[in-house]
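K.L.:
Generate a structure from the sequence data that follows.
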Amino acid sequence: MPAPGKNHKVLGRLSLPERTFVADALRTETVGGVLLLAAAIAALIWANTPIRESYESVREFHVGPAALGLDLSIEHWAADGLLAVFFFVAGIELKRELVAGDLRDPRAAALPVVAALCGMAVPALVYTLVNVTGGGSLDGWAVPTATDIAFALAVLAVIGTSLPSALRAFLLTLAVVDDLFAILIIAVFFTEDLNFAALGGAVVGLVVFWLLLRGGVRGWYVYVPLALVIWGLMYNSGIHATVAGVAMGLMLRCTTHKDEGEQRSPGERIEHLVRPLSAGLAVPLFALFSAGVAVSGGALGDVFTRPETLGVVLGLVVGKAVGIFGGTWLTARFTRASLSDDLAWPDVFAVSSLAGIGFTVSLLIGELAFAGDKALTDEVKAAVLLGSLIAAVLSCVLLKIRNAKYRRLWEDEERDEDLDGIPDIYEQDNPAYHLRMAEIHERKAAEHRRLAEVTGGASEENDGPA
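P.N.:
Now for the predicted structure:
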């Protein structure tokens, strides 16, 4: 039975400030997704042409201070170093959602949290079932659990779908929660040997970072060197270094002090500065040095015959869509929540299918899960690429089918007949808005009458004798 409480709509219209924030965030993520797509294509071309040996040489080239335990390959720097920037931004996004966004309200937070959890549990279950019945390795159960928001939004940009802001916000919030659980999976399940001295140093560094923030200390020259020290200690501790990025992102203040005249919180300002670095440089470079796997007709065919790779493909394509859709439906079924009147369940399934585009974090987890087997790692990467491609094509077909409806909803959201910069849908309960609209309609009616009189006079002249 539904839980007692007040009815509320899920995936309903966002508030105007939240809608503005989501639009800005998605705009940057979309550009980053296009760059990510370009980098992945470049990697595949580079790794499947006669110059593929140069790709391996660059990827395996080592650089860094060995005395500090940081003599790493370029591929390793991209996965452990550059992705820390990506997860730093994800940490800020999560903090903002917790204190100022949808996750602040437990009722609103229930939907993306349950959907994200189901969207991770079902792909893991699908992978496990395939490998238990097929006699494969269970080490890769976490590979199909991640969603790549940048790549998903790049697909939206390419097909030009006019999704309503609520569905876009759902996808963004879902991905933020997904990133949090992905980093927890990495920290808990892919940490083998712990160096407690380095871990203790990283914790001390994080405490200092937090105290400096609380003390109002400013200056990139203070925080950037400290962040690098924390990252290096976290890497040497045995815990994946990207955890340091999430931890520092979560420490930033993401609420404004109105009494001090703040327009944006420190977290929003820093995110605005760092997001282009993450979306435009860090993630594309990671893709460039991780997505380059040998692809041939036989190799692609083998993806569907080996249980590890088949489990990844089915987990991304089937598990993600079914899990997220099912989690959303369960939330609406067993709580007082109900779907927005403007949307139907096929709309939710179409967006859920986008989450099957795993890519960035799935590639990272694939490297960690099968670190001792280079051949299997490459096959799993190929499965991630193929699964993401199938999910992208499927979502494109579903979204195109629903696109006419989306466009009507989007046009209703964007309509601004009184030209005051605020969409009319947000002013419908304001008496001043109705007064302005009445004046506008009266002016339009007067203009139509004037044009009719002019047209009628011209017709009478034309009807006279030649």
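K.L.:
From here on, just use CA atoms for contacts and neighbour counts.
P.N.:
OK.
K.L.:
Secondary structure element holding residue 88?
P.N.:
helix 83-99 (DSSP states H and E).
K.L.:
Pick out the residue nearest the middle of the protein.
P.N.:
For the chain, the residue nearest the mean C-alpha position is residue 149 (2.5 Å; Cα atoms, centre = their mean).
K.L.:
gap between that one and residue 351?
P.N.:
Between residue 149 and residue 351 the computed distance is 12 Å (Cα to Cα, to the nearest Å).
K.L.:
So for residue 424, what's the nearest residue that isn't a sequence neighbour?
P.N.:
residue 416 (5.1 Å; Cα to Cα, 6 or more residues apart in numbering).
K.L.:
Kindly apply the preceding question to residue 356 instead.
P.N.:
Nearest non-adjacent residue to residue 356 (Cα to Cα, 6+ apart): residue 316, at 4.5 Å.
K.L.:
Give me the helices and strands touching the helix or strand containing residue 380, please.
P.N.:
Per DSSP H and E, residue 380 falls inside helix 374-414. Applying 3 or more Cα pairs under 8 Å, 6 or more residues apart in numbering; DSSP states H and E, one finds that helix 374-414 contacts helix 149-159, helix 297-303, helix 307-314, helix 345-354, helix 360-369.
K.L.:
and this one, so I can compare the two:
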Amino acid sequence: MSKNPSVPPRSAVLGRGSYGEVLRIGEILRKETVGGILLVAAAVIALVWANSPISDSYFALRDFRIGYEPWHLELSLGAWAADGLLAIFFFLVGLELKREFVAGDLRQFSKSVVPIAAAVGGVAVPAVIYALINLTSPETLRGWAIPTATDIAFAVAVLAIIGSHLPSALRIFLLTLAVVDDLLAISIIAVFYSSDIQAGPLLLALLPLAFYTFLAQKYRRFFGTRPATAWLILLPLGVLTWALVHSSGIHATVAGVLLGFAIPVIRSHASGGPSAGPGLAEVFEHRFRPISAGIAVPVFAFFSAGVAVGGWDGLVSAVTDPVTIGIIVALVLGKPAGILGTTWLLTKATRASLDRSLKWIDVFGVSLLAGIGFTVSLLVAELSFGQGSAHDDHAKVGILAASLLAALLATAVLGARNRQYRAVEAEETLDTDQDGIPDVYQENRHP
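P.N.:
Alright, predicted model coming up:
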């Protein structure tokens, strides 16, 4: 507190949040850790297979087509993974973002402004860096959005591997960053990477989406006190919405976000009045997060990460391509510069300071971790250059190299701080009155 009563005390940013939020974020990250390990394993298998003597079988599998052509759904397995399975991932992004702003700590402007602004900085700076490096090549400039995303599953897998005891404040900051910039990425995909838009299917998609939204919002009236049964009706409507959006020319993952936004996160009483706490969103998240983390994202990584390097000459060609250079520089340097720089500027502009348990080196470590842009970056690369093209292959080399380098740098920085993190963890788990709530979350409570 300031010694001069006329000068207000400096507010703290990147605090640990409420205890309920900490528990919820911890549960999400534990699930994402398993998914991240599967994601990394799938990518390694694909990369090894694509560069093995039997590489033809990998590409034959990836390009095998299946589906119903009259509905424009005869797609390769790789396309099904990108357009279909990733829609589940973005459905959860929509759910999570809505949960944060409706019932989570981010409903408070003072707590949401820093991570949201940091996420915007972490999207804008890498995009500008990539564009500057590729400014003289209109053909490759189209990939400016590739280095804008953060892969939360890959990031928490790195944390699990290095055994980091990251404080809850940094975990919440990292998850919020990843969710917000995933939303920004899907917005970029919808605006800049949609082509030959067909008005008919797009307008038709509004009908099942509206019915889906109406049933979801009034689920207690239609499904009683057992909201788990709601998915039996809502799922077919969601699939129909996805199929129509796909046919319209807008990338189908956009439908996943819209469907996630439509799910209520506040539980309602039978009388219709709201009560605090999660609602149908909790049920859907419980059902779909394991599918997303354990199946959808790893399968997408398997079909997208397999790039044939082509020996030494191919590797030299890749690393000298402005696409590859732009992605590596943007993710490894641009991401931390955008996130750390924006956070620092906000604290100066608002006369705020970091929470007492954190230092700027901690924010820098998390900013480096955010440079792991694996899943969504691979998706945007395919949309930018076309799957299997030379620039797409080089982009994948850049994404893989940048994600690995960002992971190693973050490991060095965060690993060096583990002793301090253990001390913070001990403080955050101390419960002297044994009431089930750690003492630090009760310091500001009044009897």
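K.L.:
which residue lines up with the residue nearest to residue 356 of the first structure in the second structure?
P.N.:
Matched by TM-score structural alignment, residue 316 of the first structure corresponds to residue 331 in the second structure.
K.L.:
Enumerate every residue touching its match.
P.N.:
126, 147-148, 371-373, 402-403, 406 (Cα atoms under 8 Å, 6 or more residues apart in numbering).
K.L.:
mean shift between the helix or strand that residue 336 of the second structure is a member of and the first structure?
P.N.:
Assigned by DSSP H and E, residue 336 of the second structure falls within helix 335-350. Here the mean offset of helix 335-350 of the second structure against the first structure after fitting is 0.8 Å, by mean Cα distance after the TM-score superposition for the first structure.
K.L.:
what does that helix contact?
P.N.:
For helix 335-350 of the second structure, using Cα under 8 Å, 6+ apart, the contacting residues are 13, 114-115, 117-126, 148, 352-354, 363-364, 367-368, 370-371.
K.L.:
which position in the second structure aligns with the residue nearest to the centre of the first structure?
P.N.:
So, by TM-score structural alignment, residue 149 of the first structure is matched to residue 152.
K.L.:
Likewise for residue 334 of the first structure?
P.N.:
In the second structure, residue 334 of the first structure lines up with residue 349, judged by TM-score structural alignment.
K.L.:
With residue 255 of the first structure instead?
P.N.:
Match for residue 255 of the first structure (TM-score structural alignment): residue 266.
K.L.:
what residues are up against its match?
P.N.:
102-103, 274-280 are the contacts of residue 266 of the second structure under Cα under 8 Å, 6+ apart.
K.L.:
mind checking how far it is from residue 106 of the second structure?
P.N.:
Applying Cα to Cα to residue 266 of the second structure and residue 106 of the second structure gives a distance of 15 Å.
K.L.:
now residue 36 of the second structure
P.N.:
Remark: distance between residue 36 of the second structure and residue 106 of the second structure (Cα to Cα) = 25 Å.
K.L.:
neighbours of the residue lying closest to residue 68 of the second structure once chain neighbours are set aside, just the number please.
P.N.:
With sequence-adjacent residues excluded and distances taken as Cα to Cα, 6+ apart, residue 68 of the second structure is closest to residue 74, at 5.0 Å. By other Cα atoms under 10 Å, 15 other residues sit near residue 74 of the second structure.
K.L.:
Can you give me every residue that contacts the residue opposite residue 74 of the second structure in the first structure once aligned?
P.N.:
The criterion is TM-score structural alignment: under it, residue 74 of the second structure has residue 71 as its aligned partner in the first structure. If you count contacts by Cα under 8 Å, 6+ apart, residue 71 of the first structure has them with 62-65.
K.L.:
Narrow the contacts of helix 335-350 of the second structure to those that are buried.
P.N.:
13, 114-115, 117-126, 148, 353-354, 363-364, 367-368, 370-371 (16 or more other Cα atoms under 10 Å).
K.L.:
Point out the most buried one among the helices and strands packed on helix 374-414 of the first structure.
P.N.:
Comparing these by mean neighbour count (mean count of other Cα atoms under 10 Å), helix 307-314 comes out on top with a mean of 29.
K.L.:
what's the average distance of it to the second structure?
P.N.:
With mean Cα distance after the TM-score superposition for the first structure, helix 307-314 of the first structure averages 0.7 Å from its match.
K.L.:
That helix packs against which elements?
P.N.:
helix 106-134, helix 374-414.
K.L.:
In which helix or strand does the aligned partner of residue 205 of the first structure in the second structure reside?
P.N.:
By TM-score structural alignment, residue 205 of the first structure lines up with residue 208 in the second structure. Using DSSP H and E, residue 208 of the second structure maps to helix 199-217.
K.L.:
after that helix, next one along is what?
P.N.:
Counting by DSSP H and E, the element after helix 199-217 of the second structure in chain order, helix or strand, is helix 219-223.
K.L.:
Pull out the buried residues from that next one.
P.N.:
Buried, per 16+ other Cα under 10 Å, within helix 219-223 of the second structure: 219-220, 223.
K.L.:
how about stretch 214-223 of the first structure: buried residues?
P.N.:
So stretch 214-223 of the first structure, judged by 16+ other Cα under 10 Å, has buried residues residue 223.
K.L.:
so where is stretch 400-409 of the first structure in the second structure?
P.N.:
Taking TM-score structural alignment, stretch 400-409 of the first structure hits residues 415-424 over in the second structure.
K.L.:
ok but residue 246 of the first structure is inside a helix, no?
P.N.:
Yes. With DSSP: H, G, I helix; E, B strand; the rest coil as the criterion, residue 246 of the first structure is part of a helix.
K.L.:
Surely it is in contact with residue 90?
P.N.:
Yes. Using Cα atoms under 8 Å, residue 246 of the first structure is in contact with residue 90, at 6.7 Å.
K.L.:
how about residue 130 of the second structure, what's its partner in the first structure?
P.N.:
Under TM-score structural alignment, residue 130 of the second structure pairs with residue 127 in the first structure.
K.L.:
who touches the spatially closest residue to that match that is not a sequence neighbour in this structure?
P.N.:
Leaving aside its sequence neighbours, residue 127 of the first structure sits nearest to residue 311 (Cα to Cα, 6+ apart; 4.1 Å). Taking Cα under 8 Å, 6+ apart as the definition of contact, the neighbours of residue 311 of the first structure are 126-128, 130-131.
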